[in-house]
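1. this is a predicted model, with the sequence first.
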Amino acid sequence: MRTSFSKGLGILTLSLLVLVGCQEAEPQEGVAEGHMDTSSSALHDHNSSNDHQVAEDVDVQGVADHYHTGDIVKLTAVFEEESESDHWHWYIRDNQDAEWNLITEQKGSSFKGEANRNGQQIKAVLYNDEHEAYVQSVPIEIVIDDHDSHSHHPHDEQIYNGYFEDSQVKDRELSDWEGDWQSVYPYLKDGTLDEVFTYKSEHNGDRTAEEYKQYYAQGYETDVDRIIIEEDTVTFLKSDKELTGEYAYDGYEILTYEAGNRGVRYIFKLAEDSDELPQFIQFSDHNIYPTDAGHYHLYWGNDREALLDEVENWPTYYPKDMDGASIVHEMIAH
């Protein structure tokens, strides 16, 4: 079963995975199993206010940069100091001004639930053998961002998958890709993305995980580890070099792929000639009208038409502040 982060001040329905932890008493009458107990006689007689006045020395690991509605949230509470107690409880509240509520079925150091409400907070509390709160984590906020590329509306999903009308395609500005971006190629090389390839193999069944890794290795390969886009300037950063140039919009091209779906390349041209910078850069991010990109594939070179034929190497970039685990989460969510 999974925890559902949904609105509710009295009782919040949980459908969470039952985890091994301390042995609770049977739910009292009026407190359904799998619900939060907000009564003054909470199980184990824990502090009824649940506003624990103890040190915040517990580290909660596994928090993603953001989630999409319905995503699974997996957290682990870690307390570095030696402790004979393994008596954990998890608490949830709708926002920082609301009261904490005990999640009765989450009883171990691991948490698993479903993200359905933006801004909810979760914390882990370790109790001693006297059933007194001993140490806790800082509140962890669940951020839900259902941006366009992950929308659950069938219309947007069709566009993301490459099925749209020409009339739907609109011009875009370079600001749609503004930010500090990192290549995912290093994460492929160090094995971080192996979980993604295993997932694709198990769910698609058309290739092994190793075959997926080889395919994406060819696609992601690049020596440009980082790209910074600000206003009309693009900076390419390699291990030993940094190059910056101004780029102007040069229209878009609609491409049809062998599978029958389509994509849009948004093209920008270097404002002044340079022997070191590419004359053209082409963005592909599964969007076809103005919106902030969550990630993108970038093609660059000096021949505009030849670049349109490139479909085997597509260096891919995610925000610089995302760690490997967050990128894996994003890729699997696709």
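-> Perfect, I can see it now.
2. only C-alpha atoms for contact and neighbour calcs from this point on.
-> Noted.
3. I'd like the next helix or strand past the longest strand that the chain contains.
-> Counting by DSSP state E, the longest strand found in the chain is strand 242-256. Proceeding N to C from strand 242-256, the next assigned helix or strand is strand 262-270, under DSSP states H and E.
4. buried residues in the longest strand of the chain?
-> Buried residues in strand 242-256, defined by neighbour count with 16 or more other Cα atoms under 10 Å: 245-250, 252.
5. what does stretch 144-164 give?
-> So for stretch 144-164, counting by 16+ other Cα under 10 Å, buried means 144, 148-150, 156-157, 159-160, 162, 164.
6. give me the subset of those residues lying in helices.
-> 156-157, 159-160 (DSSP state H).
7. what helix or strand is the spatially closest residue to A55 that is not a sequence neighbour on?
-> The spatial neighbour of A55 that comes closest, neighbours along the chain excluded (Cα to Cα, 6 or more residues apart in numbering), is V135 at 5.2 Å. Assigned by DSSP H and E, V135 belongs to strand 133-136.
8. structure B:
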Amino acid sequence: MKKIWGKGLGVLLLSLLFITGCQSAGDNSSEEGANAEEEHNHSHEVEIGDAPEKINVEGVSDHYHTGDLIKLTAELEEDSEFDHWHWYTRNSSDDEWEAVPELDDNKFFGDAETNGQQIIAVMFNDDHEPYAQSEVIEVVIDDHGHEHGHSHAHDEESQQIYDGYFEDEQVEDRTLGDWEGDWQSVYPLHQNGTLDEVYAHKAEESDDMTAEEYKAYYETGYVTDVHRIVIDGNEVTFFEEEEEKTGEYQYDGYEILNYEAGNRGVRFIFKLEEETEGLPTYIQFSDHSIFPTDSGHYHLYWGDDRQALLEEVEHWPTYYPSEMSEEDIVHEMIAH
């Protein structure tokens, strides 16, 4: 049911964009060497309004709920020797377009946070001129999909909720359907070094920790032997090595947690219907949402002591859709 409504270009010319150009990284005295070793920068302005709309954007759905993952793929309608991609976003048609950092191929990953946000994909030729572009895609956030009797937060308030700032009365009960699907643990990606790129990016963006310290932090958070989880209706199946165990879980309410940083979170709790060897009595979901919405990824806590799980804040096995590739997950984490 998630979808983005695509809008055709309503104007003949888009805003001037500060986009990534190419700058020689080789010997300036050698034109061949300079062309062979280019680095991206944002050193010049380019008009892209005249580029033909020859790019189709796949991955469309009806709408998003706040915090959902936006996952798009751009495909050129014809064969081309060029592969120089950039994505641009703006919160409304009144704002300037901004290049999305780290996204330099035909895949887009981001979170649905602003209703009306616009996205466009552009391919450049070897002269750093726009060769083709997509139509403008407008993100529609609709938090009424579960037939609530009142209006949910939008825009700035939605971002506050995602960041963990909300009122108690805004929290609503959720069903296992919000997490239905086939999910993979990210711990194997942590172990094989795939996520090192993510940790390096975090270190560049923050003065708090080095990449090595981030990796140690996430080692504690991600570690788990449960490499896959499948949720179908009320049934939850845990896959651990070659074994799988399935149990039925029923909703057991939610708990609001206050964190030392000053923000808050919500755990949505489900209890095993019949005691089964090898299955936890309680599972608790945390995914930055506080009311019904399809989850893009989640942290899961499980065990037999409901209260003890609520006090666990350092170990949070994390799961993404199994259909996502390693590259997809890295892109989404960096864009997050």
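-> Thanks, I have the structure now. Bear in mind the structure is a predicted one, so any value in this text is a computation, not a measurement.
9. the longest strand of structure 1 aligns to what range in structure 2?
-> Strand 242-256 of structure 1 corresponds to residues 244-258 of structure 2 when matched by TM-score structural alignment.
10. residues in contact with the matching stretch?
-> Identification of contacts with stretch 244-258 of structure 2 by Cα atoms under 8 Å, 6 or more residues apart in numbering yields 168, 173, 175-176, 234-239, 264-274, 276, 278-279, 310.
11. now with 6 Å, please.
-> 234-238, 264-273 (Cα atoms under 6 Å, 6 or more residues apart in numbering).
12. what's the mean deviation for that stretch versus structure 1?
-> Compared with structure 1 after fitting, stretch 244-258 of structure 2 has a mean deviation of 0.8 Å; criterion: mean Cα distance after the TM-score superposition for structure 1.
13. picking that back up, in PyMOL, how would I select the buried members of the contacts of stretch 244-258 of structure 2?
-> Buried residues within the contacts of stretch 244-258 of structure 2, by 16+ other Cα under 10 Å, are selected in PyMOL with:
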select buried, resi 234+236+237+238+264+265+266+267+268+269+270+271+272
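14. quick one: what's aligned to K215 of structure 2 in structure 1?
-> Using TM-score structural alignment, the partner of K215 of structure 2 in structure 1 is K213.
15. how far away is the aligned partner of L14 of structure 2 in structure 1 from Y91 of structure 1?
-> L14 of structure 2 maps onto L12 in structure 1, with residues paired by TM-score structural alignment. Distance, L12 of structure 1 to Y91 of structure 1, using Cα to Cα, to the nearest Å: 12 Å.
16. same check on D321 of structure 1?
-> Note on D321 of structure 1: its distance to Y91 of structure 1, by Cα to Cα, is 28 Å.
17. when these two are compared, which one has more neighbours?
-> Per other Cα atoms under 10 Å, whichever of D321 of structure 1 and Y91 has more neighbours is Y91, with 20 against 11.
18. correct me, but that one touches K123?
-> Yes - counting by Cα atoms under 6 Å, Y91 of structure 1 touches K123, with 5.4 Å between them.
19. host element of E204 of structure 2?
-> Assigned by DSSP H and E, E204 of structure 2 falls in helix 196-205.
20. next helix or strand past that helix?
-> The helix or strand immediately downstream of helix 196-205 of structure 2 is helix 211-222, counting by DSSP H and E.
21. can you give me the angle that next one makes with helix 196-205?
-> 120 degrees (axes from the mean of the first three to the mean of the last three Cα atoms, to 10 degrees).
22. what residues of whichever helix or strand comes after helix 211-222 of structure 2 count as buried?
-> Scanning forward in sequence from helix 211-222 of structure 2 by DSSP H and E, the next helix or strand is strand 226-232. Buried positions in strand 226-232 of structure 2, judged by neighbour count with 16+ other Cα under 10 Å: 226-231.
23. stretch 196-207 of structure 1 now?
-> Here stretch 196-207 of structure 1 shows 196-198, 200-201, 207 as buried, counting by 16+ other Cα under 10 Å.
24. kindly report the same for stretch 298-305 of structure 2.
-> 298-302.
25. from these, pick the one nearest L69 of structure 2.
-> Nearest to L69 of structure 2 among these is Y298, at 11.5 Å by Cα to Cα.
26. and the helices in the stretch 51-200 of structure 2, which stretches?
-> Shown for the stretch 51-200 of structure 2, the helices assigned by DSSP state H, counting those that start in this stretch span residues 155-163, 187-191, 196-205.
27. format the ones you listed as CSV; extra columns: distance to L76 of structure 2.
-> Output for those, formatted as CSV (distance: least, Cα to Cα, whole Å):
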stretch, distance to L76 of structure 2
helix 155-163, 32
helix 187-191, 30
helix 196-205, 28
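28. how about those, which one is nearest V46 of structure 2?
-> Among these, helix 196-205 sits nearest to V46 of structure 2 (Cα to Cα), with 27.3 Å.
29. specify, as a residue range, where the closest one falls in structure 1.
-> With TM-score structural alignment applied, helix 196-205 of structure 2 matches the range 194-203 in structure 1.
30. superposed on structure 2, what's the mean shift for that stretch?
-> Mean for stretch 194-203 of structure 1 is 1.9 Å (mean Cα distance after the TM-score superposition for structure 1).
31. show me what that stretch is in contact with.
-> In contact with stretch 194-203 of structure 1 (Cα under 6 Å, 6+ apart) are residues 207-209, 212.
32. go again using 10 Å as the cut-off
-> Contacts of stretch 194-203 of structure 1 with the rest of the structure, by Cα atoms under 10 Å, 6 or more residues apart in numbering, involve 187-188, 204-216, 325, 327-333.
33. same deal with stretch 324-331 of structure 1?
-> 62-68, 71-72, 150, 184, 186-188, 191-197, 199-200, 294-295, 318-319, 322, 333.
34. ok, for I281 of structure 1, nearest residue in space, not its chain neighbours?
-> Using Cα to Cα, 6+ apart and skipping the chain neighbours, the partner closest in space to I281 of structure 1 is W300 (4.4 Å).
35. and the one you found, what's its match in structure 2?
-> Match for W300 of structure 1 (TM-score structural alignment): W302.
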